[in-house]
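Enquirer: My questions concern the predicted model and sequence given below.
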Amino acid sequence: MDKFLNNCKEFMKDEEGLTVIEYVIGAALLVLGMTTVFSGLGNTLAAKLNTIVGGL
């Protein structure tokens, strides 16, 4: 158990590990945001194209 606690303490002190976690969280938020934006944009574009094609 002491070895596990020591490893946890070392991980918390290691700033490289923290930096990696920050980048992973940032990348996940970026992907989530882009998915939301492009999903809404795709639906809007599809609706406009359907309107144009329906008018032909």
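Expert: Okay, I see it.
Enquirer: Going by C-alpha atoms from here, please, whenever you check contacts or count neighbours.
Expert: Will do.
Enquirer: Figure out the helix or strand that the residue nearest to the spatial centre of the chain lives in.
Expert: The residue at the geometric middle of the chain, judged as the C-alpha nearest the mean C-alpha position with C-alpha atoms, centre = their mean, is residue 28 (2.1 Å). Using DSSP states H and E, residue 28 sits within helix 15-55.
Enquirer: Give me the distance from that helix to the chain's centre.
Expert: Its chain's C-alpha centre and that of helix 15-55 lie 9 Å apart, by C-alpha atoms, centre = their mean, to the nearest Å.
Enquirer: one more structure, for comparison:
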Amino acid sequence: MDKFLNNCKEFMKDEEGLTVIEYVIGAALLVLGLTTIFTGFGAALSAKLNNIINSI
């Protein structure tokens, strides 16, 4: 158990570990933002296409 705790402490001190976590958080925020944008865009595009199809 002590070895596990020591490994956890060393991981928290490691600067590269923090960099990886920052990239993961940044990527997650990017995916969330793009999903939000394209979901709204998809609904608007669908409505416009339905209007075009109904007018034909």
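Expert: Structure's in. What do you need? Since this is a predicted model, take the numbers as computed values, not measurements.
Enquirer: if we can go back for a sec, could you report the separation of the residue nearest to the centre of structure 1 from residue 42 of structure 1?
Expert: When C-alpha to C-alpha, to the nearest Å is applied, the distance between residue 28 of structure 1 and residue 42 of structure 1 equals 21 Å.
Enquirer: Could you do residue 15 of structure 1 as well?
Expert: Here the distance between residue 15 of structure 1 and residue 42 of structure 1 works out to 40 Å (C-alpha to C-alpha).
Enquirer: what does residue 49 of structure 1 give?
Expert: Computed as C-alpha to C-alpha, the residue 49 of structure 1 to residue 42 of structure 1 distance reads 10 Å.
Enquirer: now do residue 52 of structure 1
Expert: 15 Å.
Enquirer: For stretch 4-12 of structure 1, give me every contacting residue.
Expert: Around stretch 4-12 of structure 1, the neighbours that count as contacts under C-alpha atoms under 8 Å, 6 or more residues apart in numbering are 17-18.
Enquirer: For residue 53 of structure 1, give its distance to residue 46 of structure 1.
Expert: Taking C-alpha to C-alpha, one finds residue 53 of structure 1 at 10 Å from residue 46 of structure 1.
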